[in-house]
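# I'd like to go over a predicted model; first the sequence, then the structure.
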Amino acid sequence: MKRTGDRMTNTLERLQKVIAKSGITSRRKAEQLIVDGKVKVNGKLTTELGTKVSANDEVEVNGVPLTKEVPVYFMLYKPRGVISSVKDDKNRKVVTDFFQEVPERIFPIGRLDYDTSGILLLTNDGEFANLLMHPKHEVNKVYVAKLKGIPHKNELNTLRKGVKVEKDLLKAVGYKILSTDKKSQTSIVEITLHEGKNRHIRRMMDHIGYPVIKLKREKYGILTLNGLKPGDFRALTPHEVKKIRHSASEIVE
């Protein structure tokens, strides 16, 4: 496994951590791959979880060599009508289409629904992605939703405790009613989440009787959309990456 960057090449790291950093899977799944005999180091089958490797070691997973890239981190203002994936079997536009000039093999951290716009993070750092996607993290994600109908505060308060929709308990950390329009019977509500299950806000609001007309994620931790238009992206600063890492309350080894 070749490594670029300015770190010393003889630094040893746990094999499962190196695999996770490559972005192909989570650390726990990497551990299972090792135990299942799917990983080789310098051509030799390795099944010990305690194995440590350096940047000079050649690592293969399922016969495919890992190529370690310098980690990169981006924020995209995802437009509506774009898939949060690296490819789509229906040939619809995907978020990585905006990064044609970026040489690294980046992928989205989590997802935004096809009809939802706003902040989406992309990286080639699998460990960073898995850290942020873990359900126990408490990174504030702030959405602004246009709703059909005008909910009462007591109805929105139920979202703090959570509502059961199918098998999921869907919660909101907080909310703020930004505006209401009695004539059109619509409202604009700011909703804060920590975790984000599939179509989390849309399903949650449908459940209490106020369907989402339009939805945008405006904040992700310390990040905002300031200065960006739909389809624009920028690299995160080292300070921003550090702050986002530390905003997670639990890191699961």
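Received it, and whenever you're ready, just let me know what you need. Residues are numbered from 1 along each chain as shown.

# from now on I want contacts and neighbour counts done on CA atoms only, so please keep to that.
Fine.

# in three-state terms, label Val70 for me.
Secondary structure state of Val70, per DSSP: H, G, I helix; E, B strand; the rest coil, is coil.

# let's bring in a second one:
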Amino acid sequence: MMTNTLERLQKVIAQSGVTSRRKAEKLIADGKVKVNKKTVTELGTKVTHQDNIEVDGVLLEKEEPVYYMLYKPRGVISSITDDKGRKVVTDYLGEVPERIYPIGRLDYDTSGILLLTNDGDFANMLMHPRYGVDKVYVAKTDGIPDKQELNKLRKGVRSDNDLLKVVRYKVLEVDRQKNTMILELTLHEGKNRHIRRMMDALGYPVSKLKREKYGFLNLQRMQPGDFRPLTPHEVKKMRLLAND
């Protein structure tokens, strides 16, 4: 149910999924936001979900914020549309009436936890590396890097113009017969194809990659393609985790 609780205008705009809170603040300051047909430029303005809010002439749709977790299968695009007709993550959440979108992305060939929401403020908070939310991956590599090479993962590996690094790593399994290693890698920041590019640069390409944890969330009792709503407690806990 919609409530009459007063909230900051930039927060309401961000929760609508239009943009991040920071960009919403700039839009307000630039005079591009109207509340009940009156231009508002004061960042301290508070509104309710009953107010009519326009951003750049477009009326915000009044949706309650929703939060979902999907076990993304391999071979699926982390997007809401694809011009090549490939499967996208929202194909698995067809019964959800709200306009949701993924928080960040997982590569086409990567499986695991993907969060989706219509709350832009929440999404921005979880994606920004300064909030330090752990994202834990398990990777299978072709070849067996030694300890010296693995330590480069924490110091950073150059790929194109990016310095790619992990917060920590752990060796889970070494198969010398098959010449493979299974690594647990923790990131706070996820650049495009972060882990694959990092391991390619070291000369140990990743043959399989899965995101197993996002903060305290895990894939327990879920199969690829399954999704579920986050509980209010989980949403609150994720906010607290990001604000620690």
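Everything's here; your move. Source: prediction; values computed, not measured.

# can you calculate the TM-score here?
Superposed pair, TM-score by TM-score structural alignment, normalised by the length of the second structure: 0.94. Supporting alignment: 244 aligned residues with a CA RMSD of 1.5 Å.

# would you mark the buried spots in stretch 100-113 of the first structure?
Arg105, Ile106, Phe107, Pro108, Ile109, Gly110, Arg111, Leu112, Asp113 (16 or more other CA atoms under 10 Å).

# my guess is the first one meets Asn124, correct?
Yes - with contact defined as CA atoms under 8 Å, Arg105 of the first structure reaches Asn124; the gap is 6.0 Å.

# can you give me the distance of the spatially most distant residue from the centre of the first structure to Val18 of the first structure?
In terms of distance from the mean C-alpha position of the first structure, Lys183 ranks first, at 37.7 Å (CA atoms, centre = their mean). Distance from Lys183 of the first structure to Val18 of the first structure, counting by CA to CA, to the nearest Å: 57 Å.

# what segments of the first structure are helices?
With DSSP state H, the ranges of helices along the first structure come out as 15-21, 27-35, 126-133, 153-161, 200-207, 238-246.

# most packed of those?
Ranked by mean neighbour count, the helices of the first structure are led by helix 15-21 with a mean of 23 (mean count of other CA atoms under 10 Å).

# and that one, how far from the second structure on average?
Averaged over the aligned pairs, helix 15-21 of the first structure sits 1.1 Å from the second structure after superposition, using mean CA distance after the TM-score superposition for the first structure.

# residue range in the second structure corresponding to that helix, please.
Helix 15-21 of the first structure corresponds to residues 9-15 of the second structure when matched by TM-score structural alignment.

# same thing with stretch 30-45 of the first structure?
Using TM-score structural alignment, stretch 30-45 of the first structure lines up with residues 24-39 of the second structure.

# same question, stretch 197-204 of the first structure
The aligned range for stretch 197-204 of the first structure is 191-198, by TM-score structural alignment.

# stretch 95-112 of the first structure too?
Under TM-score structural alignment, stretch 95-112 of the first structure corresponds to residues 89-106 of the second structure.

# what is the end-to-end distance of that stretch?
End-to-end distance for stretch 89-106 of the second structure, by CA to CA: 10 Å.

# go on, stretch 142-159 of the first structure?
Stretch 142-159 of the first structure has an end-to-end distance of 15 Å (criterion: CA to CA).

# so which bit of the second structure is it matched to?
Going by TM-score structural alignment: stretch 142-159 of the first structure matches residues 136-153.

# check the offset of that stretch from the chain's centre.
Centroid separation between stretch 136-153 of the second structure and its chain, computed with CA atoms, centre = their mean, to the nearest Å, is 24 Å.

# which residues does that stretch contact?
164-166, 169, 174, 176, 179-187, 198-199, 202, 204-214 (CA atoms under 8 Å, 6 or more residues apart in numbering).

# if any of those residues are buried, give me the ChimeraX selection for them.
The ChimeraX selection below is limited to those of these classed as buried (16+ other CA under 10 Å):
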select :164,165,166,169,174,180,181,182,183,184,185,186,187,198,199,202,204,205,206,208,209,210,211,212,213,214
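
# tell me the strands in the stretch 51-200 of the first structure, going along the chain?
Secondary structure of the stretch 51-200 of the first structure, counting by DSSP state E, counting those that start in this stretch: strands at 52-53, 59-61, 64-65, 73-78, 107-108, 116-123, 141-148, 163-165, 168-170, 174-181, 186-193.

# nearest to Val35 of the first structure, out of these?
strand 59-61 (12.0 Å; CA to CA).

# mind reading off the mean deviation between the closest one and the second structure?
Counting by mean CA distance after the TM-score superposition for the first structure, strand 59-61 of the first structure comes out at 0.8 Å.

# packing partners of that strand?
Using 3 or more CA pairs under 8 Å, 6 or more residues apart in numbering; DSSP states H and E as the contact criterion, the elements in contact with strand 59-61 of the first structure are strand 39-41.

# and the strand it packs on against the second structure, how far off on average?
In the superposition with the second structure, the average deviation recorded for strand 39-41 of the first structure is 1.4 Å (mean CA distance after the TM-score superposition for the first structure).
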